[in-house]
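Visitor: Dropping a prediction and its sequence here:
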Amino acid sequence: MNGGGEADGANGGARGDEVGRADVGGAGEEYVARAFLTRVLEPGDEVGGRWLRELGAAEVARRVRDGRPQLAGVTDRRWAGLVARARDAEERRDLDIARAAGVRFVCPGDTEWPRQLDDLGDGRPLGLWVRGRPSLRMWALRSVAVVGARACTEYGSHMAATLSAGLAERGWVVVSGGAFGVDGAAHRGALGAGGATVAVLACGVDRPYPRGHTELFTRIAEQGLVIGELPPGEHPTASRFLVRNRVIAALTRGTVVVEAAHRSGSLVTARAARGLGRHTMGVPGPATSGLSGGVHELLRADAVLVTDAAEVVEVVGEMGDLAPVREGPVLPRDLLDPGARQVLAALPGRGAAQVPEIARGAQTTQDDTVARLYELRSLGYVERHGDGWKLTRQAVISVRAKRRRC
């Protein structure tokens, strides 16, 4: 995966440099205008998205920069705020800073643009600032989001890392938000398995947040991708974290929530995935754990319960990508002939029984019962006491184990 992805990613970066230097005309003007507007419009602004759809990025940028004529759908106060932002925006400087940091700007229409993001309609990103060499479009084609609580338990961290490592080993890209807790464990699990991972940030990708994950983001950028909607140097806010989650949901084939309380932001990702027609999955936790309460609500709705990577792939993969059938341990009695098992089951747990009684319980003839009893005796399951037959100690243990399994 890394070989072809790196070539595509490098081409995408080269195109960004070339178009970023274009001052006017065609794709270059639109490209620079979108880079400018990432500094002016907040991520997920559907009003701004409608402007771009109806007028094009270059015209929207011109009007916001000039301050007139005012575009429809916003109050005078909001328009004044956008115009003030536009005065401070320096898209050329942003593109230069990004280029120096090894970051490229990818926008709709580029060959590297993941087309599934278009499902967000007017709320799709104006563009994405991408750090890392692989092709975002190619990696997103076979990706799964793994998200969950920041203050996760050891169980949540273990499940996120194990599940992500399993996905990576199966050739899937793990996408998460780079936060502490489940997100970080998911990224590390994929990296540890030598796999691919993408961190979607709610800030500029040149100054990733949280700072405690600086080393992790460096590793992700070297082995995978760090992406975001905001231009260089931009800081995260609570609203930007929530809006960022729609990108994680849209980018991937499905979202797995490992641990989440009832008000967890990861549930926003799951709901966005469901609204976009993506698969939603949840890893169950203890019924008494508040950190699993949100996951259990998802499962009570229409999310699919998953416990490992094989089950996730069964949901998001191609036809035939089936998880192995789960079965308990094979007991010696499971290897008996069905007729012999029937006779064995007809013997009482305590005391002895005579052949007619055993035959009635096994729903067979007395002759067949006698033959089966001697067969079972040779295998150590029953013993004869006068005219009666009873279970041996070995058989009693086997029967109890069978009942526990049922």
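Guide: Nice, thanks for sending it over.
Visitor: Please count neighbours and contacts with C-alpha atoms only from this point.
Guide: Fine.
Visitor: so what's residue 48 up against?
Guide: 41, 122 (Cα atoms under 8 Å, 6 or more residues apart in numbering).
Visitor: Following the chain onward from whichever strand or helix holds it, which element is next?
Guide: Mapping residue 48 onto the secondary structure by DSSP states H and E places it in helix 46-55. With elements assigned by DSSP H and E, the helix or strand that comes after helix 46-55 is helix 57-66.
Visitor: which helices and strands does that next one pack with?
Guide: If you count contacts as 3 or more Cα pairs under 8 Å, 6 or more residues apart in numbering; DSSP states H and E, helix 57-66 packs onto helix 26-37, helix 46-55, helix 76-88.
Visitor: hmm, back to that, now the helix holding residue 48, how far from the centre of its chain.
Guide: 30 Å (Cα atoms, centre = their mean, to the nearest Å).
Visitor: Next, format the helices and strands packed on helix 57-66 as TSV and append distance to residue 188.
Guide: Shown next, in TSV, are the helices and strands packed on helix 57-66 (distance: least, Cα to Cα, whole Å):
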stretch	distance to residue 188
helix 26-37	31
helix 46-55	34
helix 76-88	37
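Visitor: how about those, which one is nearest residue 106?
Guide: Smallest distance to residue 106 across the helices and strands packed on helix 57-66 (Cα to Cα): 8.5 Å, for helix 26-37.
Visitor: next up, a second structure to put side by side with the first:
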Amino acid sequence: MNTQPSPPLSGSDQLADDPQLRGLLARLARSTDVGQEHANGMLARIAWSRIAEPGDGVAGELLAALGAEFALQLLIQGATPVQLRNSAAEGGVNLGTRAAESALGRWLPRVDRAETIRDIERGIEAGLRVILPDDESWPILLDDLGPHAPLLLWVRGDPAHLATPSLSVVGARAATGYGTHVTAEIVDGVCAAGFSIVSGAAYGIDAVAHRTALAAETPTVAVLAGGADRAYPQSHDGLLGKVSETGAVCAEMVPGAAPTRWRFLQRNRIIAALSSATLVTEAGVRSGTLNTAGHAAELGRSLGAVPGPVTSAASAGCHKLIREYGAALITNAREACELAGLGDGVEVLREGSNTVGETLSPARQPSRHGRVLDALPLRGSRTLLEIARLSGLSVGDVRTTLAELELLQAVTRRDAPGAAELKWALARSQ
């Protein structure tokens, strides 16, 4: 592979002096125009989002000390390891020659004008926008990551949701019925208390958290390991579309970028940083979810875990967090809200839901599922209020139960164009 830097991103000292390129950047920023200075910084960070892998602390320190534009120009001009080390030293960064050589070896092959322009065009085509650390819409909690903070975020949806009070909810991909139910119960209550939900859009607990928030008509944020335009898993394309309509889908990777194991692990630091607290509702002892919990602990965020049956391997990771890492034991939505800093005076939460054991009594859970399914017609669909009226359950209970049944593929949403209310129908013969 050619390790020589590509030609400059423009033919002058101004990185974004081309009017056409300025126009593309303005569209990506959702602005009628962007000033020359802002355009230069925006273009430089977009280029760096391709050049550096997520969590590259050397890149983070260098950009913080020298600025994204100057750091990029160093690469464009073919800086040697010694020159990079000296420039870093002038900015107050202690970078050894060997570390500088390693960094240039990682970065130089990715300095590519054509690919950077294509990243911008792909972002526009996918309806994405870019937010930078100095933008008003930037979630300042991410700054706690220091040099490992994202260089920018590509966002599908409303970036304002990234900065609203939220709870990060994560857990096992191979979720059990217990994990599914308790996640839906807790998330529904947290949403009722006014929090949004942050998760990673994976199978299992992540999907339950997002779908429950959607059913509660509460904004939810999905943080992806690849490009914000690339659904992973692919089967969650529809879910991510709904998330972006009322919340936000975000990523630090350029559009079209593939998720990798490293990027998944680095994605977890953003999930932990975006919220004041992280809750693990189900996780095995070797679960990657524990990586997110570790990031939350390092950031000083509140960490909670839901206990499970002592015989369940699927909850062994949660028990380890409680026993060895001081995670708060969380059994209901009220305690989850306390974890996130809302306090214990949440009147909006139902008093009857005190513990996981009470919420998940064997007689109650199948009964609610059966009553909701019985309220749905064999053909056609019904609204949330109609189902509540026919089942004799509260709207809140029906909403939570529908989220669980949707995950179990027992019911499906019917979105009719122009319809005033969402309707639900049986997904298969019951």
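Guide: All right, it came through fine. Bear in mind the structure is a predicted one, so any value in this text is a computation, not a measurement.
Visitor: Pick the most buried one from the helices and strands packed on helix 57-66 of structure 1.
Guide: helix 26-37 (a mean of 22; mean count of other Cα atoms under 10 Å).
Visitor: of all the helices and strands packed on helix 57-66 of structure 1, which lies closest to residue 259 of structure 1?
Guide: Comparing those under Cα to Cα, the one sitting nearest is helix 46-55, at 30.2 Å.
Visitor: Which stretch of structure 2 is that closest one matched to in the alignment?
Guide: Per TM-score structural alignment, the counterpart of helix 46-55 of structure 1 in structure 2 is residues 57-66.
Visitor: now stretch 114-131 of structure 1
Guide: With TM-score structural alignment as the criterion, stretch 114-131 of structure 1 aligns to 139-156.
Visitor: and what of stretch 343-358 of structure 1?
Guide: So stretch 343-358 of structure 1 sits over no part of structure 2, by TM-score structural alignment.
Visitor: still on that earlier bit, and the helix holding residue 48 of structure 1 against structure 2, how far off on average?
Guide: Following the fit onto structure 2, the mean deviation recorded for helix 46-55 of structure 1 is 0.7 Å by mean Cα distance after the TM-score superposition for structure 1.
Visitor: Now do that helix against helix 57-66, angle only.
Guide: 120 degrees (axes from the mean of the first three to the mean of the last three Cα atoms, to 10 degrees).
Visitor: any chance you could map the strands in structure 2?
Guide: Counting by DSSP state E, structure 2 has strands at residues 129-131, 153-157, 166-171, 196-199, 220-223, 248-251, 277-282, 302-305, 328-329, 382-383, 411-414, 423-426.
Visitor: Next, format those as CSV and append mean neighbour count and distance to residue 105 of structure 2.
Guide: Below are those laid out as CSV (neighbours: other Cα atoms under 10 Å; distance: least, Cα to Cα, whole Å):
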stretch, mean neighbour count, distance to residue 105 of structure 2
strand 129-131, 24, 27
strand 153-157, 25, 25
strand 166-171, 30, 35
strand 196-199, 29, 33
strand 220-223, 28, 29
strand 248-251, 28, 24
strand 277-282, 30, 36
strand 302-305, 27, 38
strand 328-329, 19, 43
strand 382-383, 18, 58
strand 411-414, 18, 50
strand 423-426, 21, 54
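Visitor: Make JSON lines from these and add distance to residue 106 of structure 2 to it.
Guide: Below are the strands of structure 2 laid out as JSON lines (distance: least, Cα to Cα, whole Å):
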{"stretch": "strand 129-131", "distance to residue 106 of structure 2": "24"}
{"stretch": "strand 153-157", "distance to residue 106 of structure 2": "21"}
{"stretch": "strand 166-171", "distance to residue 106 of structure 2": "31"}
{"stretch": "strand 196-199", "distance to residue 106 of structure 2": "30"}
{"stretch": "strand 220-223", "distance to residue 106 of structure 2": "25"}
{"stretch": "strand 248-251", "distance to residue 106 of structure 2": "21"}
{"stretch": "strand 277-282", "distance to residue 106 of structure 2": "33"}
{"stretch": "strand 302-305", "distance to residue 106 of structure 2": "34"}
{"stretch": "strand 328-329", "distance to residue 106 of structure 2": "40"}
{"stretch": "strand 382-383", "distance to residue 106 of structure 2": "54"}
{"stretch": "strand 411-414", "distance to residue 106 of structure 2": "46"}
{"stretch": "strand 423-426", "distance to residue 106 of structure 2": "50"}
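Visitor: closest to residue 177 of structure 2 out of the ones you listed?
Guide: The minimum distance between residue 177 of structure 2 and the strands of structure 2 falls on strand 277-282, with 10.6 Å, by Cα to Cα.
Visitor: got the contact list for the closest one?
Guide: 166-172, 175, 179, 182-183, 205, 272, 289, 293, 296, 301-308, 314-315, 317-318, 336, 339-340.
Visitor: What are the neighbouring residues in contact with the residue nearest the centre of structure 1?
Guide: Nearest to the geometric centre of structure 1 sits residue 145, at 2.2 Å (Cα atoms, centre = their mean). By Cα under 8 Å, 6+ apart, the residues touching residue 145 of structure 1 are 174, 175, 176, 248, 249, 252, 253, 254, 255, 256.
Visitor: Check residue 99 of structure 1 too.
Guide: Per Cα under 8 Å, 6+ apart, neighbours of residue 99 of structure 1: residue 17.
Visitor: How many residues are close by residue 237 of structure 2?
Guide: 15 (other Cα atoms under 10 Å).
Visitor: how about it, what's its partner in structure 1?
Guide: Under TM-score structural alignment, residue 237 of structure 2 pairs with residue 214 in structure 1.
Visitor: pretty sure that match contacts residue 220?
Guide: No. Using Cα atoms under 8 Å as the test, residue 214 of structure 1 is too far from residue 220 to be in contact (9.9 Å).
Visitor: any idea how far the residue of structure 2 most remote from its centre lies from residue 44 of structure 2?
Guide: Most distant residue from the mean C-alpha position of structure 2: residue 82, 38.1 Å away (Cα atoms, centre = their mean). The spacing between residue 82 of structure 2 and residue 44 of structure 2, counted by Cα to Cα, to the nearest Å, is 22 Å.
Visitor: what does residue 385 of structure 2 give?
Guide: On the measure of Cα to Cα, residue 385 of structure 2 and residue 44 of structure 2 end up 51 Å apart.
Visitor: can you give me the helices for the stretch 151-300 of structure 2?
Guide: 177-192, 205-215, 237-246, 261-274, 289-298 (DSSP state H, counting those that start in this stretch).
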